[in-house]
Each structure stands twice: as structure tokens, then as C-alpha cells.
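Visitor: predicted model and sequence below, questions to follow.
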Amino acid sequence: MARSTGVRAVSLCAAALLAVAVQTTAVPAVGRPDRGCAVGGQSTDDRARKVLDIVRQARRELDLKAVLVRVTVDGRELVTDAAGESMDGVPATPAMHFRAGSVAFAQLGTVLLQLVDEGRVGLDAPVSRWFPDLPHGDEITLRMLGDSTSGLHDYVIDPAFVKKFYAAPFRHWTPSELLTFPLGHSLWYAPGTDWSYSHANFVLLAEALEKITGTPMDRLLRERVLDPLGLSETSNSFTPEIPRPVLHAYDAERGTYEESTFWNPSWTTAPGAVLTTDICDLARSAQGIGSGELLSRHSYRVQLDPGTPGLGAPTAGCPATVCLKQTEAFHFGVGVIVKNGWVLQNPSFAGFAAVQAYQPDERLAIAVSTTVGPKAPGGNTAQTITNRIAAALAPDHPLDLAVG
């Protein structure tokens, strides 16, 4: 949930998505010196210096507790950096792990399209095949779950869910508990006729993928995405645990600035896809997903454009920050956001914010993770930094993600 609005207003990754003395010295990575995810000597590359300047200025300007960043070009490191503190007196390092949130949605979309490539399922198969009791299951397809055009409400903006979450942020949520909220409402619109961001789509998609393959989700992602991309520091957890070293998070969603690191993330998506990662894996994920490395050319094109740009118009009763008309410059693909040619995801919840973004023409990957201080602005602060890095390194491809 975004720091200032949280689920109360829209949030998590959704609102930022749709509204389409500071520590500056390099510190060594802790715990994994052999992985290469560490700050090395200061680069003489002017582009690297620009990134470092952007990070340090943004940290001061936005009152950020910590900023982790990695930029690669054609898979080669341009810069990896960490600024600020994880906790008071504990410097942030690139090796620290943080919650990946909606990055899992891009991976779920990739697995779906892999199964289509293999002829094991059709994108337009009705989900009633796997969920015979789901209302409108004959009308909702796998494609609609993946590109978020099912019409299902997003439980994270449901006042009933919000109240329960804030009353008990350490509570574990099951998929059936989460789905009671959207299924308690009528659809926002007829399936396939409009677009709206909804976490319910990906809870259902994950369960469908497990049923199609007969494979538990954590193993499915490991075998089909994490291992092929070499994401050794990305993993699912069935508990709120985060592998050490940990990037701690803080938030003021409940009215007071407090540590939120171990709030239970079970509500963010389906079991087996609740991921933690580090900044090096996030950059590699940006490159692998953004370039279509794991898909056929056809499925990669479908992931970036499932046929929804320009679809529909804001729907009566659907919040303007959730149901918006898509355009060629901004739309939602199959588990990914596409903005001015960039392929990205932008998780933001419980004090954690991040962006993984890839520009295929430039072969440029940007990964940013932020945590906030008590005076930080609302929204996904990692997007502000990503926007500035994109403008500096790829001026012909502005990103301009809205951050309010």
C-alpha cells in the first residue's frame, strides 16, 4: 500500500500506475561478496555519475530512508549503488532484500504465455474450466485475468478489506478470504469491455496456472522464470520472513510513522508468488521480462499488446484511478505495464516501493527500490527516481510515470 493513501485510496501499485548529512559514500555489500551485487569503485562513466547524482539528490529532496539502484545496458552493469540506511545506524547495501510485490504479476503473465507457446492452454479459454463456481466464469478468460479486463473489483480498495487489514497488518490472508471481497460486488463492467487494475485477477490466475500444470506456484515460478533468468536472490515465502540482509521499511498508513517491514504480505497475490528480491535480481528481471527472453516472438508481442490499448472508457462506479481509458502510450499488457515503449512493474505497499523498467530499443534496464522517511511524499517514490534516470539516459524515450 502506498504510504500516503494505502489501500484506503487506491493503492499499492495501482494509484501510482494509473495516475500514470546524507550517506553518499559507497559501501560494500553485506553477506554475499561473491555475487557481484555490490558497490564497486566509482565509475568514470558520465552516465553512472548522473545516476548517482540523481539518487543522492532525490534522497535528500524526498526524505527517503534508503535508495537502492542498479542500471544495466545490454545486460552489463552501468552502476549499482545504495544510499541511506536500512535502520538507524545500519547502512543500506545493494545485497539487501525487499518485497517484490507486483513483479510477480509480470512473472505470472510470462508463465501463462509460456503455456500458450507450448499448446497446453489457450489464452481465450474460459476460467470456468478451472473455477466452475466462479460467477461469470464462462465469460472471463485467462487473457482477461492476465491483462486485467475481467471486470472484477480490486479488494485492496474495498473499505471492508481496508478496515480489516489496518486492524491486523500481521494477519495471514488466504485466497478464498481475499476473493470474498470482489465476489461480494457485481462486476465493474462486462468482461473484456474495459480495463481496471485488480489484484483479484492475479490471485485467480495463479490458482489457474497451478491447476493447469499440476505444479505448486513457488516451484512453477522457480522452474520457469527465476532459475532461467538466474534470479538466485529472488524467492517466495509463505511467511512474512525476508532473507537476510533485510532492507527495513517504515510507513505512516495507520496514522503514525512505524516500522512495517514484516507486515504480512499474503494479501498481495497468491501463495507461492509472494516474492522478495534484491536490486541486482530486480534489474535482471527487468531485462529478462522486458526483452521477452522467456517467450516466443509472438507471445512477447502479445504480452506487450494483448489488444487492449484504447479499450473502453472510465466506467460508472469504477474509481477513476482504477478504470482509465488506455492509450498507445500507456496500457497494461499481460502482467506488465507498457509506457512509451518501456516495459515495467512498480510495486508499492507497506513502506516498500520499487520499479523494474526496461527499454527494448536502448537495451536499458533500471531497477530502483526505496523506503521512506516520516516527511516523504505519497506515492511510489521509486518512480520519481526512475523517471529521472530514464530522462538522463534515454531522453528519446521519456518514462514520466505519475507519482502522486
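Guide: Nice, I can see it. Numbers count the residues shown, from 1 in each chain.
Visitor: going forward, measure contacts and count neighbours with C-alpha atoms only.
Guide: Will do.
Visitor: quick check: buried residues in the strand ranked longest in the chain?
Guide: In the chain, with assignment by DSSP state E, the single longest strand is strand 76-87. Buried residues in strand 76-87, defined by neighbour count with 16 or more other CA atoms under 10 Å: 78-87.
Visitor: got it, and stretch 54-72?
Guide: 54-56, 58-59, 62-72.
Visitor: for stretch 299-306, same thing?
Guide: Under the neighbour-count criterion of 16+ other CA under 10 Å, stretch 299-306 has 299-300, 303-306 buried.
Visitor: show me what the longest strand of the chain is packed up against.
Guide: With contacts taken as 3 or more CA pairs under 8 Å, 6 or more residues apart in numbering; DSSP states H and E, strand 76-87 sits against helix 46-62, strand 64-73, strand 90-91.
Visitor: rerun at 7 Å
Guide: Contacts defined by 3 or more CA pairs under 7 Å, 6 or more residues apart in numbering; DSSP states H and E place strand 76-87 against strand 64-73.
Visitor: tell me where the protein has helices.
Guide: Secondary structure of the chain, counting by DSSP state H: helices at 6-9, 13-18, 46-62, 103-117, 142-147, 159-167, 175-183, 199-213, 217-221, 227-229, 279-290, 297-304, 381-393.
Visitor: out of the ones you listed, nearest to Pro360?
Guide: helix 279-290 (6.9 Å; CA to CA).
Visitor: this is the comparison structure:
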Amino acid sequence: MTQACPRLRRGVVTATAAGILVVPLAGGTATAGPPVRPGAVTATPSPGLSPTGVRRLTPDVTRQIDQAVLRVMRQAGVPGVTVGLWTPDQGQHVKSFGVADRSTGRKMSPELYMRIGSETKTFTVTALLRLVDRHKVGLDDPVGKYVAGVPNGDRITLRQLAGMRSGLFDYTTDAGFRKALSSDPRRAFTPRQLLSHAFKHPVLFPPGRRFDYSNTNLILLGLVVEKAGGWPLADYLRNRVLRPAGLDQTFFPAGAQFPRPHAQGYTNQTANGEVRDAADWNPSWAWAAGAMVSNLDDLRVWARTVATGVLPDGTRLISPASQKQRLTTLPTSIPGAGYGLGIFEVRGWIGHNGSLPGYESLTVYLPSARTTLVVLLNSDTDHKGTEPSTLLGEAVTKIVTPGHVFDLPARAAAR
């Protein structure tokens, strides 16, 4: 019997999703796209690259984008997709495809709320860095200073948690957790319950030894934010991150709360493998690692903010020093990708992906071209081992930024 497969870990930009992407800069970026995988989407070559390597969004180019998106949707069986692409000099393109609700035929549209899975990690780590800037915590503090009972808690630093180098077991891969979630996906979990599934396993390696994407790390950072910030995580995010950034359509929900209008989300991560609508499933199991809700407009703003630390009005959300720490990346097990503090860098694109039952997302920013890409879809079903959000990101960037093709092999992130 197939069990539900929580896939926050694959979100290496929300990344697993509950996954993207995504991004450390110190590791360097590629100047050319990766080899085309068998069956991957290819784009018709088009002239007219700008000096920054972005193709002008002419009617012909946007037509190519639309055709590529529809091709991926057919191949991967995705019901609905919204794509937003913004460049300062080459134009913008925002369009929805397919349906938000299979039962009614309601169309997908840009204003719909979506679950964003592991993109939540970028918000949780931003909250942590805000506390660093206020001298409430230090990145090299041991997590045991704030949370009791953590294996190696006197040695694992907050930096190692945010950079996925703690060595702690990922609770989402624990058989007991999977059974509990698949048997009742609407049940509520507490952070301590999630940690209990992780802490019954031995640590995988000494702190700092290597990269290993683990949602356990972000659950701990959420508790650190609560301890040092003095508020519940949802309140701290709202008051110290979302409001300053002007993100009034982004939420850390209480339980299964889901603002309307939202898209229904379709998943085969069920006990028997049947496709189900997961819109009312409770994302508390993902908490600080993947429970948040947002929409296209807010994610467009967030893409640049999280990649630069700068708000739309030119003021800073994060100090230059903390932003530099965020974007200092170390090697990962994922070809072509680096990971900083709760963020990926893939072929020059910075951000995160997300994957939660029924939903996937990708929010990335290309600093060299000041270009933003946001992809939102209402399915998390892989196509030949690759997440559909990655296929869509690859399809669009092959056309628009052929020197920076977003290619994130999801399975490479898994143990």
C-alpha cells in the first residue's frame, strides 16, 4: 500500500517543496544551460537577447512560453498553472492556464491563493535573520540554547540548521509519521510531535559535515524564533516580516485555514495512491518548514526582497551583513545548485520552490538580469521522477534566459 509522501524535502524554491527554490551565491553560477534530459521541454531558438541575457517578451516569445507551459501540463497531467515573468527592460508576462477546480471547471487565475510549501523556509529564515539584526540571537549560537532535548543540541548551530547541515534526521521520512499523516491528513500536529519523530532516530553525521535537506531543521528554527522573538511564529512573521514587506496576501495559517478564493489541489500522495483533492488537508505537519499560503502578486514582491534583502521602497528588510550570510552558499548534493541559509541558487536563479500535497510553487529571482519568475500549480504529482514545478521553470527559462536555465533534479535531493 502506498503511503503519503510528504515532500517538503524536495523543495530545494519553497527545493522540496513542500519545495524552491532556492539559492546560495558564493558557490558560483553556471553560464550555460544544462544538457537536455530525455523527454525534457525544448524551446524554439529565438534571437534578441538583451545584454543581461534576457529575451524580449515579444508576442512571438510569449507564444512560445504559453506553448511550452501547455506542453508540460499535458505531459505531467497538471490541472492548472499560473506563470508570472517580470523583467525591467524586456517586458512582463502573466497568464493562467487550465482549471483551478476539476469538479466545477472553474478557471485558474492569477489572484487565487495557493499553498506554497517549502517556500515557507525563506520566511522562517528571514524571521531568524531579523532577530540576528536585533542581536536577539547569533547564527553561531547552539540550538540547545533555545530548544531543549535536541540531539547534538550543544553543537548544532542556528547557521547549520538554516543551511541544512545539522545531521538531524528528517521527520517527514519517519515511517511512524508517514503512517499518522496518511491515515488522517486533516489531523493537527504540534512542533514537538514532529520533532519526536525525528529525535527517535540517531543523528546522521556530525554537525557541518555535509548538506542534507531536512525539514526538522526548520521546525527547530521556528521554535527559536518563538523563544527569542517573544511571539508565536505566526505573529512574529506577520509583524516583523510580512507587514514590513507589504505582503498582505501571505499567511501563516492556523490549521487547515485557507483564504478564498483558492485553487483546489490534486495529489496522489494518498494511502492507496488515488488522486484526491487536498485543499482542506491540514498543513500543520509542515509548520515552519512549509505551511504558508500566498498568491502571485505577493510572491513577485517577495522574490526580489528575499534575494536582495531590499524592500520595494528601497529600505532594507535585512541588514547587508545578514543578507551576505544568507547568500553565502555551500556545495550540495544537487548538481548545479548551492544552498545558503534557507535559500537555493540554481544556475544563477535565487529563491526556493515548494511542494505540498496538491500544490507546487517556484519563486526565483535572477539578479544579473533583475528578472523574477513565479510559477504556481495545483498538483504535486511527479512526471518521470521530476516535479512539475521544475519542468515548468526549465521550460520557461530555456526560452527567456537560455544562459540561465533553471534545472533542479528533485530526486537528487533525496537520500
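Guide: The structure has been received and is ready for your questions. For clarity, every value in this text was computed on a predicted model and none was experimentally measured.
Visitor: so after superposing, what's the score?
Guide: Once superposed, chain against chain, the TM-score is 0.82 (TM-score structural alignment, normalised by the length of structure 1); 362 aligned residues with a CA RMSD of 2.8 Å.
Visitor: what's the closest of the buried residues of stretch 54-72 of structure 1 to Gly101 of structure 1?
Guide: Gly101 of structure 1 lies nearest to Leu68 out of the buried residues of stretch 54-72 of structure 1, by CA to CA, at 16.2 Å.
Visitor: what is the equivalent residue in structure 2 for that closest one?
Guide: Here Leu68 of structure 1 is matched to Thr82 in structure 2, going by TM-score structural alignment.
Visitor: repeat for Pro395 of structure 1
Guide: The criterion is TM-score structural alignment: under it, Pro395 of structure 1 has Pro402 as its aligned partner in structure 2.
Visitor: how about the strands of the stretch 201-350 of structure 2, start to end?
Guide: 266-267, 276-277, 293-294, 330-331, 337-339, 344-346, 349-356 (DSSP state E, counting those that start in this stretch).
Visitor: need those in CSV (columns: mean neighbour count).
Guide: As requested, the strands of the stretch 201-350 of structure 2 are exported to CSV (neighbours: other CA atoms under 10 Å):
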stretch, mean neighbour count
strand 266-267, 24
strand 276-277, 16
strand 293-294, 23
strand 330-331, 20
strand 337-339, 32
strand 344-346, 35
strand 349-356, 36
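Visitor: structure 2: which residue goes with Ser291 of structure 1?
Guide: Aligned by TM-score structural alignment, Ser291 of structure 1 pairs with Thr308 of structure 2.
Visitor: count of residues packed around that match?
Guide: Residues near Thr308 of structure 2, counting by other CA atoms under 10 Å, number 21.
Visitor: related to what we said a few turns ago, I'd like the strands of the stretch 201-350 of structure 2 written out as CSV, with distance to Lys145 of structure 2 added.
Guide: Below are these laid out as CSV (distance: least, CA to CA, whole Å):
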stretch, distance to Lys145 of structure 2
strand 266-267, 39
strand 276-277, 41
strand 293-294, 30
strand 330-331, 25
strand 337-339, 25
strand 344-346, 27
strand 349-356, 28
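Visitor: for Phe211 of structure 2, find the nearest of these.
Guide: Short answer: strand 330-331, nearest of the strands of the stretch 201-350 of structure 2 by CA to CA, at 7.4 Å.
Visitor: who does that closest one touch, helix- and strand-wise?
Guide: strand 337-339.
Visitor: give me the nearest residue to the aligned partner of Cys280 of structure 1 in structure 2, chain neighbours excluded.
Guide: Alignment note (TM-score structural alignment): Cys280 of structure 1 maps to Asp297 of structure 2. Distances taken as CA to CA, 6 or more residues apart in numbering place Glu111 nearest to Asp297 of structure 2, at 7.6 Å, with adjacent residues excluded.
Visitor: reformat the helices of structure 1 as TSV; add distance to His331 of structure 1.
Guide: Converted to TSV, the helices of structure 1 look like this (distance: least, CA to CA, whole Å):
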stretch	distance to His331 of structure 1
helix 6-9	21
helix 13-18	9
helix 46-62	27
helix 103-117	14
helix 142-147	9
helix 159-167	27
helix 175-183	23
helix 199-213	16
helix 217-221	25
helix 227-229	25
helix 279-290	15
helix 297-304	9
helix 381-393	17
